[in-house]
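S.K.: let's see this in three dimensions:
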Amino acid sequence: MGSRARDTDRMNKDPSTSPEGASERHAGALTSPGRAFQARWHLIWLIYVPFYFISWLYRKPGPVELVASLAGAAFFLLLFWTIWRQRGRPMLWQVIVIFCLGLALSPFNVGWSVYTIYAMSFAARMTPRRMAIRTMIVLEVALLALGPLLQAHGMSAWVSGLLFGAVVGFAGLMQSDMERKNQELAIAHEEVRALATTAERERISRDLHDLLGHTLTLVAVKAELAARLVSRDAEAAEREMQAVAAAAREALGEVRTAVVGMRGASLAFELDKARQALAAANVQAEISALTTDGHPAQEAVLAMALREAVTNVIRHAGARRCEIRLEPTASSLVLTVADDGVGGKIAEGSGLKGMRARLAAIGGGLKIQSDKHGARLVATAPLKAAP
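M.R.: I've put the predicted structure just below:
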């Protein structure tokens, strides 16, 4: 039980399996080559910067315009590089500075709206989303309010800045939302994968506990019997040791199949094994089992329950008699294991908890009664899965 708790603690602390580590792993993936390529891909949006200089193809800029335009472009590229280093998440002051840069260049070149459109695009990528929307609205209202002044430097530039800024900003907002949802979906997938890994580890832990608990109990009982017989009946002691070897080989095979999830346990086989184990422990076994053909899933769960119950009888009950009864009804299979042992209060360990978990998974249940006359375990496996 203690080792089981320590294993669970290790799984919870291990960032490769715990759900809390999923977001950390996804954040770490941002530095992977794929994410680095995606980050570099954002540099393609610099292709719109030359649109500012298109008017120079049919006119010669003055010295002041030339210096102001080149200085403005250099300053914008510096801001763009800074935002790119922030993984495309700009801060409010950076958006405002780019917007004001466009306004400041409006007296020199009709392409000034390129920078205000960039500002709208960056505003859409701000976090939180509420701030992004508010900033976009403020920038649009500012352009509308400054319309009379900006129209003097080119009506078309002002209209394009107003309309294309809104379109680009809205598109950027949608793209940002999509990226955020994709990231949340990736984190959710990581959490599902981590939970599946944890569940599989717990399943293997339960199965190994039940498989090895029963087999090792049988091995211990037969080894003790062989030790008592070796001085009086060497042949009988040899037979018991051969049975120990056979049980060990069988346990090895069961462990292998349990690890890969192909248990295939049958009630008929477990009933025979229970009879052998109880006889070796000098416990009188009374077994009554009706046919249960056609229900392999229920049989597999009840077989594991029978194995755990018989192991507990041999280990803890101190019983002289054990009754095992299997009764199929119209709606379920009912397994009853009763003994005349010491009884008393039962503290459920990992074996009984694993039994409950398996029965609950198929919609069944487990009832345990224990008093001074012994203990009684009733496991019910419905023939139809629970909703």
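S.K.: contacts and neighbour counts: CA atoms only from here.
M.R.: Fine.
S.K.: so residue 196 is in which element?
M.R.: If you go by DSSP states H and E, residue 196 is part of helix 155-229.
S.K.: beyond that helix, next helix or strand please.
M.R.: Note on helix 155-229: by DSSP H and E, the next helix or strand toward the C-terminus is helix 234-259.
S.K.: in this structure, which spans are helices?
M.R.: For the chain, the helices defined by DSSP state H cover 2-13, 20-28, 33-41, 63-85, 92-105, 113-123, 129-145, 147-150, 155-229, 234-259, 267-280, 296-312, 350-361.
S.K.: and this one, please, so the two structures can be compared:
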Amino acid sequence: MTVHTMTTHSAPERSRWQRLLQHPQFETFCHLIWLFFLFIPALHVVTLADGQPIAFRWDATLLAIAAYLPLHFLRARLTHEGRLAGVSLATFTIGLLLFPVNYCAHTFFIYASLPNLRASMRYSVAQMLAGIALSTLAYRWWGVDWSAVGITAGLISGVGSAMLGAQAAKEKQAQLRQKDHEIEALAKMAERERIARDLHDLLGHTLSVIALKSELAHKLAAKGGPHTSQAIDEMKAVSEVARSSLAEVRETLAGMRNMGLMDALSRAESGLRSAGLTVEVSVAPREAWPVLGIAAEHALAQAVLEASTNVIRHAHAKHTRLVLLAEPGRLTFSLEDDGQLPDDIQPGHGLKGMRERLEQAGGSLILRALSPGLHLGAQVPAQAH
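M.R.: Predicted coordinates:
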């Protein structure tokens, strides 16, 4: 029994073929296949218009090919249009010298006339037209039939147009790939900025709460006695905040974190009270809220956290007021405190991130000095239907 085996190309072999096909000189070598037409006259003998036979000469044909090959590979590397024109003229001259002994020497006319894809479109079209005109003059000088003129002109224009069209398609694809790379880079940059903003807002708020509760637990523990149990409760609260923060950091890095607005308000109120501030909260009924997009609600929730964190860290306030107001077509959050306000408000990373996030969601951020304190207002539009 004969066993037939099937051989398959391994991945390295396929990669070698792919590298070969993509090599810049591969197409240049492929174009040499058209030199085969120079040997067609060896199959039979034809006559010119005056009836004189033209015999095929091997020596002249091989000599012409040897003279053309350096020009062929030089042309593939040149970009200067003046030098390209010189190579094309030399190629055309080889065809003129060979034509009396090889009527397929018009192959060199075609080589000389086809566009060089490194040159401009204007030069390539002019080269094709010049090649058609010069080959027509040469044919008529030798008395060749007009059909040969039409065939050569058709080959030059047809093959040349196809080459230019293929090159235009390649350039278009390259432009699209470049745009895709740019879009991908911008998306990565936006994602990094989003993560940076979220981590700043999340960790800034959480670490502030942890620091306050840890300090309170330390003071209670130092007093001893009945205060010890209170210190233990505060440390348990620190542990819970830390665990919650760790989970949210992981979600943020995974790009899945989307804190709800009510959760943010609750955390802000808890953090402010832990810092020893009196907090007044006014929240519009949930059914009165306009329908918000995910990005809008997330931006407003982060604004709530960042605003409360700034009060805890910098304001030295005693009283704060949190208001969530439902208005036609938008939802507005505001925070007012009675703390100390610097002469000039210099927005840091947190305020800049808050503003950017709100603006990306179609909202806005407003800061206004009070006497004493500061008013911070953030609003986002309702989701478009």
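S.K.: report the TM-score for the pair.
M.R.: With the length set by TM-score structural alignment, normalised by the length of the second structure, the two chains reach a TM-score of 0.83; 353 aligned residues with a CA RMSD of 2.9 Å.
S.K.: about what we covered before: so how far is the helix holding residue 196 of the first structure from its chain's centroid?
M.R.: Using CA atoms, centre = their mean, to the nearest Å, the mean C-alpha position of helix 155-229 of the first structure is found 2 Å from that of the whole chain.
S.K.: cool, and stretch 89-109 of the first structure?
M.R.: Counting by CA atoms, centre = their mean, stretch 89-109 of the first structure comes out at 44 Å from the chain centroid.
S.K.: if we can go back for a sec, tell me what the helix holding residue 196 of the first structure is packed against?
M.R.: helix 20-28, helix 113-123, helix 129-145, helix 234-259, helix 267-280, helix 296-312, helix 350-361 (3 or more CA pairs under 8 Å, 6 or more residues apart in numbering; DSSP states H and E).
S.K.: could I get those as CSV with mean neighbour count and distance to residue 172 of the first structure?
M.R.: Shown next, in CSV, are these (neighbours: other CA atoms under 10 Å; distance: least, CA to CA, whole Å):
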stretch, mean neighbour count, distance to residue 172 of the first structure
helix 20-28, 16, 22
helix 113-123, 27, 6
helix 129-145, 16, 10
helix 234-259, 16, 49
helix 267-280, 18, 63
helix 296-312, 22, 53
helix 350-361, 19, 47
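S.K.: export these as a markdown table, with columns for distance to residue 380 of the first structure.
M.R.: Shown next, in a markdown table, are these (distance: least, CA to CA, whole Å):
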| stretch | distance to residue 380 of the first structure |
| --- | --- |
| helix 20-28 | 36 |
| helix 113-123 | 62 |
| helix 129-145 | 53 |
| helix 234-259 | 23 |
| helix 267-280 | 14 |
| helix 296-312 | 8 |
| helix 350-361 | 7 |
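S.K.: picking up where we left off before, need the helices of the first structure in JSON lines (columns: distance to residue 286 of the first structure).
M.R.: As requested, the helices of the first structure are exported to JSON lines (distance: least, CA to CA, whole Å):
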{"stretch": "helix 2-13", "distance to residue 286 of the first structure": "34"}
{"stretch": "helix 20-28", "distance to residue 286 of the first structure": "51"}
{"stretch": "helix 33-41", "distance to residue 286 of the first structure": "66"}
{"stretch": "helix 63-85", "distance to residue 286 of the first structure": "76"}
{"stretch": "helix 92-105", "distance to residue 286 of the first structure": "80"}
{"stretch": "helix 113-123", "distance to residue 286 of the first structure": "79"}
{"stretch": "helix 129-145", "distance to residue 286 of the first structure": "71"}
{"stretch": "helix 147-150", "distance to residue 286 of the first structure": "97"}
{"stretch": "helix 155-229", "distance to residue 286 of the first structure": "18"}
{"stretch": "helix 234-259", "distance to residue 286 of the first structure": "22"}
{"stretch": "helix 267-280", "distance to residue 286 of the first structure": "8"}
{"stretch": "helix 296-312", "distance to residue 286 of the first structure": "12"}
{"stretch": "helix 350-361", "distance to residue 286 of the first structure": "22"}
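S.K.: among those, which comes closest to residue 384 of the first structure?
M.R.: Among these, helix 296-312 comes nearest to residue 384 of the first structure, with 9.5 Å by CA to CA.
S.K.: cool, thanks, talk later.
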